[in-house]
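J.: sequence unknown, structure follows:
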């Protein structure tokens, strides 16, 4: 029995020795050499301001006591106060008020510009009348020249008939005689007996009220603003009524014109009732004691019955305050016979009292002055000669005809 136990113990010792050798050999096995790993570069995030408990301690600066602060004496503080304006909340500077150019003789001063674009009519007529033999073909060319200039069929025929008679009686035709003859006949055609003054005085205690009408694209709002400059230049105080509520930024455009000359603009919401705004403008003009109220209406197509009816409503509402002293129809001088069609329809809705011809500087069709006056029986009172703020001029027949004929 003892021999058996001894054998088991020897066997266990042998097994343990063998296991130790195996483990020891495994530990001594060398792994293949590897390259040492590179050290990664770590970029620190930018420093952020710290608040609260994480805030860095502030540098302590020496502080003065109340006794060390020197205050100005009472006399200095009262005599030289220093105002400090906050650049952020300071008020915007008021717009500079412009001084418009005086209106007296304005068309005469602008005559050269008008002549450059208009005198092709006068030169053409003088060239034809200077021919040695004035046969039927020549007179037909004279008629064609007048028709192209939009003088109109009936006025053209009248002018040609008078020219033929006077040239036949005159006999000799020197350049000076022809120029004088043509000037006389054109002046007769344009008309010198019209009252071309823009009526801006009501004759009662209310301001003079002027309503400006026309189709889209004729320069109606610009004309209203320029007319305000004309009136201010003549010493009149003006209130503007922005009753064009359909065109985007029309009220802004009119207010810009008014701000330039110190005229107040009455306006309402976009798409609002034009009659209500016109009524308020006249009301404010009365309250302020203004001399003139100018009402800019929306551009209306003469083929749209509803819009034209609304224009009549504006007129009726304004007249509740008093008489409407002037209704100016703005026409584009380049539209020719289409402008006459527009004029007829507007005259049926409101009583047109005067015509404003715009864009007269860019066309040789000065004869539209004659045609539109014949069509409506009302005078051309103002003409637009360019894009400048002072290029709206009172119409003067003599200066206009001189520009047509040229030097």
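T.: In hand now; what should we look at? These figures come from a predicted structure and were not determined experimentally.

J.: going forward, measure contacts between C-alpha atoms and count neighbours the same way
T.: Will do.

J.: Between the two ends of stretch 297-313, what distance do you get?
T.: By C-alpha to C-alpha, to the nearest Å, the extent of stretch 297-313 from end to end equals 11 Å.

J.: Could you pick out the longest helix of the chain?
T.: helix 2-27 (DSSP state H).

J.: Give the next helix or strand downstream of that one.
T.: helix 74-79 (DSSP states H and E).

J.: elements contacting the following helix or strand past that next one?
T.: Using DSSP H and E, the helix or strand that follows helix 74-79 in sequence is helix 106-109. When contacts are defined as 3 or more C-alpha pairs under 8 Å, 6 or more residues apart in numbering; DSSP states H and E, helix 106-109 packs onto strand 392-394, helix 397-405.

J.: can I get those in TSV with mean neighbour count?
T.: Conversion of the helices and strands packed on helix 106-109 to TSV gives the following (neighbours: other C-alpha atoms under 10 Å):
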stretch	mean neighbour count
strand 392-394	24
helix 397-405	22
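
J.: Of those, which is nearest residue 123?
T.: helix 397-405 (6.1 Å; C-alpha to C-alpha).

J.: could the helices and strands packed on helix 106-109 be laid out in CSV, adding distance to residue 154?
T.: Shown next, in CSV, are those (distance: least, C-alpha to C-alpha, whole Å):
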stretch, distance to residue 154
strand 392-394, 26
helix 397-405, 19
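
J.: so which of those gets nearest residue 220?
T.: strand 392-394 (12.0 Å).

J.: for that closest one, packing partners?
T.: Contacts defined by 3+ C-alpha pairs under 8 Å, 6+ apart place strand 392-394 against helix 106-109, helix 220-233, strand 380-384.

J.: want to compare, so here's the second one:
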């Protein structure tokens, strides 16, 4: 029997997200409806669903329209266009990430995973019998891990390096020069690199004019790269459960496709039609503009909150994505994150995610804040949190 550790962040969200007044733990850009999606399109007469189409399993590897739209996005500014045949769709990015581990690693293999990050990225390879080392990033280095440390972690049996860019929970970005060094190290040893890019392209605090602006890892000149993505975070459509895997290596795609037959068979035709509509050229630009504007607006509110409470909290300001990792303390001593979050929720109805419970016990005092929900929810929630910090922080336990 596979030993499955408790998936702490999902367990926390399952327990509390439907029992809070202000959800500032949600990591998706504020979700939209089908009607709102249509309003964002430049072609409002275009149908989202083909109502007369029989609801068979559909295209096993993903609909032609959806994969063509994705291929167009990955081909933009790339030297070599990506073929739709190099993409597989999945029910969400969590299944895409699971499938990569399921197909590529097992007992006797070694995996290196960027950390902190979403728990399944390192725990699923462990469940499958692989040895996993965490490639740790630190706040004092802007949450960017060190290439020298990566080199020291590599073993003769290292099969896979996993990174998350932009990062959950920190909102940090691995920039272009760093990515090139990563690719250079991986190619020297022939190691596959998998990058979870679900928060791409919500770049709210870095622009393409920046020399370090990170391309998709798929655009780097290395065939043994896999990227995963989703409609949930950057595209505000978590409810349709559509994700994908893309690689320039046909052998990797075929290996994943073989494994996929044992898991999903296909993705819902209805979901794929909505995703294809959202990623169409008539819709995607206004959809992303809406979400990035929301991120910028709300990040200003969060930055003001941190400044207002700088005697009780600190952070590394995120550059991209929808999350921030904020550390709360009393006179420099970190608070107990779980006690902080539970008391905050009970007294104010505001939901955060405790860092040491959901991302690693070393993250004492940290909470993850999802700041790209509706602006009023963020504003009211942060205002209530400020009052809580002023009134009740002394009643919160300190971390041990």
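T.: Arrived safely, thanks for sending. Not measured: the values here are computed from a predicted model.

J.: Quick check: TM-score for this pair?
T.: Scored against TM-score structural alignment, normalised by the length of the second structure, the superposed chains reach a TM-score of 0.34; 209 aligned residues with a C-alpha RMSD of 6.6 Å.

J.: Which parts of the second structure are helices?
T.: 8-16, 34-40, 64-75, 93-104, 120-127, 147-153, 176-189, 250-260, 269-279, 284-308, 337-348, 355-358, 375-392.

J.: Wait, residue 260 of the second structure touches residue 99, no?
T.: Yes: between residue 260 of the second structure and residue 99 there is a contact under C-alpha atoms under 8 Å: 6.8 Å.

J.: Residue 211 of the first structure: what secondary structure?
T.: strand (DSSP: H, G, I helix; E, B strand; the rest coil).

J.: any idea how far it is from residue 75 of the first structure?
T.: For residue 211 of the first structure, the distance to residue 75 of the first structure - C-alpha to C-alpha - is 60 Å.

J.: Those two: which is more packed in?
T.: residue 211 (23 against 8; other C-alpha atoms under 10 Å).

J.: so who does that one touch?
T.: 294-297, 324, 326-328 (C-alpha atoms under 8 Å, 6 or more residues apart in numbering).

J.: And for residue 390 of the second structure, the neighbour number?
T.: Residue 390 of the second structure: 12 neighbours (other C-alpha under 10 Å).

J.: now residue 280 of the first structure
T.: The local packing of residue 280 of the first structure (other C-alpha under 10 Å) involves 18 other residues.

J.: so it makes contact with residue 266?
T.: Yes: if you go by C-alpha under 8 Å, residue 280 of the first structure and residue 266 touch, sitting 7.3 Å apart.

J.: For residue 293 of the first structure, which three-state class applies?
T.: strand.

J.: Identify the residues contacting it.
T.: Counting by C-alpha under 8 Å, 6+ apart, the residues that residue 293 of the first structure touches are 207-210, 238-241, 281-282, 285.

J.: how close does it get to residue 220 of the first structure?
T.: Residue 293 of the first structure is 16 Å from residue 220 of the first structure, by C-alpha to C-alpha.

J.: nearest residue to residue 183 of the first structure other than its sequence neighbours?
T.: Closest residue to residue 183 of the first structure apart from its sequence neighbours, by C-alpha to C-alpha, 6 or more residues apart in numbering: residue 401 at 6.6 Å.

J.: before we move on, back to that, turn the contacts of residue 211 of the first structure into TSV, columns for distance to residue 3 of the first structure and secondary structure.
T.: Output for the contacts of residue 211 of the first structure, formatted as TSV (distance: C-alpha to C-alpha, whole Å; DSSP: H, G, I helix; E, B strand; the rest coil):
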residue	distance to residue 3 of the first structure	secondary structure
294	140	strand
295	138	strand
296	135	strand
297	135	strand
324	147	coil
326	148	strand
327	146	strand
328	145	strand
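
J.: which residues do residue 280 and residue 266 of the first structure both contact?
T.: With C-alpha under 8 Å, 6+ apart as the test, residue 280 of the first structure and residue 266 both reach residue 241.

J.: Pull out the buried residues from stretch 307-317 of the first structure.
T.: Within stretch 307-317 of the first structure, the residues that count as buried by 16 or more other C-alpha atoms under 10 Å are 308, 310-317.

J.: circling back to that earlier point, quick one: closest of the helices and strands packed on strand 392-394 of the first structure to residue 162 of the first structure.
T.: Of those, nearest to residue 162 of the first structure by C-alpha to C-alpha is strand 380-384, at 23.7 Å.
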